[in-house]
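>>> Here is a sequence together with a model predicted from it:
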Amino acid sequence: MRAFLNDRQLDIYEYPESSLNCNPYVAVSYVWKGNPLVADHSSPSYWIKELGTFSIEGAEDGDPISLDVLCHVCSAALSCQYSGSHLWLDRLCIVQTPKKDKAWQIRQMYEIYKRCKICCVLPGGIQRLVSLDEDTAWIERAWTPQEVIAPHRSIVIFLANEDRIQQLEPVMERLMISSCITEIFPGLSAYSELRPLLKLSLGSSDFPIDVFGRNRAPIAALYGATILQISHSYVEKEIKKQMIWRCALMRTSPRPVDMVFSIMGLLSVDLDPGQFEKHDRLKATIALTSKTLSYIGAKASWLTAAYQLEPCLQISSFPLLPETSVGGKAIYPNVE
């Protein structure tokens, strides 16, 4: 990362597939297609491209990668007293074309995020930073829970000037949230620890925080899961599992089966993605629950995850499974 910041040199390293502990690294959590660029120069969301962007073969349907955004990510990570030198970004680190490699990477995803030193969240995507009052689809993306629950630490990077940060301080004080915002590039960007920012978005009405969307249910579920990130008692572990199921039921993906793969690591289950097609969400859900219940003393923690919804016609112990969408919203038929 220092080589990129100092010399604008982007080096890509390849390691043996059996080694995930090669060097300390930072991982990135973002949406495949994020918030579009803003053309209005007077807008606080206007993004200046100084270093340009590039795309990856096999991932042309996603946003281009902004080198400027990578600068903010690297600078934020290094300001967190991060002692490593590597950045893991799935768009670059997963070969996008071979199905075999992608299937292997999906099985490793939990370990990849668990072993990272910091997860840097880019709610608006990899093309530009967004401000805290911009609505994004990050909170409803399938892989969100795993990417921020598995790591020991997660930070959110966003556009912010000094005045905006100062306006937030009394709101945080009223909600009994310790100061959690640190500037990256003065007058342009900042980062915050994830958990207090989730709490702030749930409790702030006079100063709305929309960066996690305006639907509070998935925010509350993710906040609850992060509170129990390091669970010790049996009761805490069961509540955490319920929160994980709730998170998954409120999220979406262009590949419905990813709704299962995205939480299997959090539930200590390993499924072979090669055995399922992209629309096999029901089949994969049955396989996941079967393995979950095979453990001694295991309980069906999903039963009350979304009790207010109609039961699924195929597996009635589950609520109605939402339709997935590329736009990042979970759609429930006949539910207003």
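Cool, got the structure. Residues are numbered from 1 along each chain as shown.

>>> Every contact and neighbour count from this point should use C-alpha atoms.
Noted.

>>> ok, D163 - how many residues close by?
9 (other C-alpha atoms under 10 Å).

>>> quick one, what contacts it?
Contacts for D163 were tallied using C-alpha atoms under 8 Å, 6 or more residues apart in numbering; there are none.

>>> For F261, see how far away it is.
Separation of D163 from F261 (C-alpha to C-alpha, to the nearest Å): 42 Å.

>>> ok, now E183?
To F261, E183 is 35 Å away according to C-alpha to C-alpha.

>>> of those two, who's got more company?
Per other C-alpha under 10 Å, whichever of E183 and F261 has more neighbours is F261, with 26 against 20.

>>> right, and the more buried one touches I106 too?
Yes: contact criterion C-alpha atoms under 8 Å: F261 and I106 qualify, at 7.3 Å.

>>> which SS state does C120 fall under?
Recorded secondary structure, C120: strand (DSSP: H, G, I helix; E, B strand; the rest coil).

>>> how near is A190 to S75?
10 Å.

>>> Look at the two and report which has more neighbours.
Shown here are A190 and S75; by other C-alpha under 10 Å, A190 has more neighbours (22 against 16).

>>> Isn't the more buried one up against E162?
No: the criterion here is C-alpha under 8 Å, and A190 misses it with E162 at 9.3 Å.

>>> would F158 count as being in a strand?
Yes: under three-state DSSP, F158 sits within a strand.

>>> Near it, how many other residues are there?
26.

>>> if I read this right, it contacts E183, doesn't it?
No: using C-alpha under 8 Å, F158 is not in contact with E183; the gap is 9.7 Å.

>>> Common neighbours of the two, please.
189-191.

>>> What about the residues you listed, which are in strands?
189-191 (DSSP state E).

>>> okay if I get those residues as JSON lines plus distance to Y110?
Shown next, in JSON lines, are these (distance: C-alpha to C-alpha, whole Å):
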{"residue": "S189", "distance to Y110": "29"}
{"residue": "A190", "distance to Y110": "27"}
{"residue": "Y191", "distance to Y110": "24"}
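
>>> Looking at those residues, which is nearest L222?
Y191 (18.7 Å; C-alpha to C-alpha).

>>> dump the residue contacts of that closest one.
76, 155-158, 181-184.

>>> Now do the helices for the stretch 101-250 of the chain: every range, in order, please.
Under the criterion DSSP state H, counting those that start in this stretch, the stretch 101-250 of the chain contains helices at 144-149, 162-174, 194-203, 216-227, 234-249.

>>> Just send those back as TSV, with distance to V69 too.
Below are those laid out as TSV (distance: least, C-alpha to C-alpha, whole Å):
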stretch	distance to V69
helix 144-149	19
helix 162-174	19
helix 194-203	18
helix 216-227	25
helix 234-249	27
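
>>> another structure for you, compare them:
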Amino acid sequence: MRKTTPSAALGIEVHDHKERWIKERKSPPLNTPSGRLAAVGLALTPSPGQCEAEKQIKQTIDGVFWWVKIDVHHLEPSWGVYDYKTTSNLEYAHTPASLAEDFQRIIYVENLLMYKEVSPAQVGDVLSRWIYLPTYLKRPKAHPVDWVEKASITHDRYVDVVHPIALEVENASREPEDHPRHLDACDEFGGCEFREICHSNLSTKEKRRAIFAPSHKEKIVMASALMEKIKARAAANGDGVIETTANEKPPADVPPTPSSPSVDSPEDPAKDDPPKRRGRPPGSKNKPKSGEQPPEQQVLPGIEHDVGPEPEMDSPPLPERETVIDLLDAEFQTARLVMAQTIVKLASRPDLTVSDIRDLAGALTDLRLF
């Protein structure tokens, strides 16, 4: 079943308030968070009677079926399209230059042109205004981003860039199973509403792969550092997990991995100790580890782990790839504990700012998805 996140529900409420104001002149309730957000956004849109809200357009353009729903638009005295965006981080807001190339903006303008059956030359300039509404401010404040260009230029962008991609999608299979999974963005922007559906039948290996998605530079940096650490430890232990040539020598010192920008990891008292061998010798499964300190860990948020019982030592040896995965499991589980301890420690500080609280909230989300 589709699960709506709190952030998505807030955005829906804001859109509902905006629609009622434009269609019915019903003011948004200022005693609710969504009403206050809608009110500051409405100050940047045309008055009721001068625009339309939630206009649905269904049509086929050059073999591509479009079904768009434009937040707000007007055609007089000039053309304009508006879109409301609730956000917990303005870092992801468009700049005017990036808005110019935004697919959603281009699709809105192109569909309006076709729907009104007018040529781009007849329209002239079109205003595109994306209204960002930060959800973390005590006093709501809108952050508008504007882009104005001739309709003919937007039409060219559609023909050159958007339409070829849309045509490929239109002709693709309608069966989800026929397409590769893309798990790297499931938890971005508050989390996808369909995440639980997509992740319900994932294998443990697929969940692990999500953390190494190539579209996230930060995750690649952390994952690369972790893999180098594992290779160095395996080579130093001589356990054959990572093969080395005769000319290669295990590094004397393993460089520390970079710490998270929002959560400081506690210092590791054993970071200068030589690397220790992973695994337990035969017959020591139930014996406690005495005096062993956890190595310095790198927090890698975004995946879940199904940790089963430790296999018996007399079981058949695992292939090389699975042995590396076992090392990853140990690294991730220890990192999860370190992250939880750090969050608790930081949350008890009396001098927390709004930015600190927001960072901790994000860290808690990462920990939940770990």
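Perfect, thanks for sending it. Keep in mind it's a predicted model, so treat the numbers as computed, not measured.

>>> Please state their TM-score.
For these two chains in superposition, a TM-score of 0.21 is obtained (TM-score structural alignment, normalised by the length of the first structure); 110 aligned residues with a C-alpha RMSD of 6.0 Å.

>>> any idea which helix is longest in the second structure?
When the second structure is parsed with DSSP state H, its longest helix is helix 320-347.

>>> buried sites along the next helix or strand after that helix?
Toward the C-terminal end, the helix or strand that comes next after helix 320-347 of the second structure (DSSP states H and E) is helix 354-369. The neighbour-count check on helix 354-369 of the second structure (16 or more other C-alpha atoms under 10 Å) flags 358-360, 362-367 as buried.

>>> what would these look like in TSV with distance to H163 of the second structure?
Output for the buried residues of helix 354-369 of the second structure, formatted as TSV (distance: C-alpha to C-alpha, whole Å):
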residue	distance to H163 of the second structure
R358	39
D359	39
L360	42
G362	37
A363	39
L364	40
T365	37
D366	36
L367	40
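
>>> In those residues, find the pair that's most separated.
Spatial extent of the buried residues of helix 354-369 of the second structure (C-alpha to C-alpha) is set by the pair R358 and L367 at 14.3 Å.

>>> before we move on, the earlier item: between the shared contacts of F158 and E183 of the first structure, which is closest to M172 of the first structure?
For the shared contacts of F158 and E183 of the first structure, the residue nearest M172 of the first structure by C-alpha to C-alpha is Y191; the value is 14.9 Å.

>>> Not counting its neighbours along the chain, what's nearest that closest one?
For Y191 of the first structure, ignoring the flanking residues on the chain, the nearest one in space by C-alpha to C-alpha, 6 or more residues apart in numbering is I157 at 4.3 Å.

>>> what's around the one you found, how many residues?
29.

>>> How about I149 of the first structure?
If you count neighbours by other C-alpha under 10 Å, I149 of the first structure ends up with 24.

>>> these two touch, right, it and G224?
No: counting by C-alpha under 8 Å, I149 of the first structure does not reach G224; the two are 10.5 Å apart.

>>> any idea whether D146 of the second structure is helix, strand or coil?
Under three-state DSSP, D146 of the second structure comes out as strand.

>>> residues contacting it?
96, 99, 127-130.

>>> how about TSV for these, with secondary structure, neighbour count and distance to R195 of the second structure added?
As requested, those are exported to TSV (DSSP: H, G, I helix; E, B strand; the rest coil; neighbours: other C-alpha atoms under 10 Å; distance: C-alpha to C-alpha, whole Å):
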residue	secondary structure	neighbour count	distance to R195 of the second structure
P96	helix	17	31
L99	helix	20	27
L127	strand	19	35
S128	strand	24	31
R129	strand	23	30
W130	strand	23	26
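
>>> Could you check how far M227 of the second structure is from R233 of the second structure?
From M227 of the second structure to R233 of the second structure the distance is 10 Å (C-alpha to C-alpha).

>>> more neighbours, the two?
Ranked by neighbour count (other C-alpha under 10 Å), M227 of the second structure and R233 place R233 first, with 22 against 14.

>>> angle of the host helix or strand of that one against helix 320-347?
According to DSSP H and E, R233 of the second structure maps onto helix 217-237. Orientation check (axes from the mean of the first three to the mean of the last three C-alpha atoms, to 10 degrees): helix 217-237 of the second structure against helix 320-347 gives 120 degrees.

>>> buried ones in helix 217-237 of the second structure?
219, 222-223, 225-226, 229-237.

>>> What of stretch 284-297 of the first structure?
Neighbour-count burial for stretch 284-297 of the first structure flags 284-285, 288-289, 291-292 (criterion: 16+ other C-alpha under 10 Å).

>>> Distance to R216 of the first structure added to those, as JSON lines?
Putting those into JSON lines (distance: C-alpha to C-alpha, whole Å) gives the following:
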{"residue": "A284", "distance to R216 of the first structure": "28"}
{"residue": "T285", "distance to R216 of the first structure": "25"}
{"residue": "L288", "distance to R216 of the first structure": "27"}
{"residue": "T289", "distance to R216 of the first structure": "27"}
{"residue": "K291", "distance to R216 of the first structure": "31"}
{"residue": "T292", "distance to R216 of the first structure": "28"}
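
>>> Narrow those residues to those in helices?
284-285, 288-289, 291-292.

>>> My read is that R336 of the second structure contacts L367, right?
Yes: judged on C-alpha under 8 Å, R336 of the second structure makes contact with L367 at a distance of 6.9 Å.
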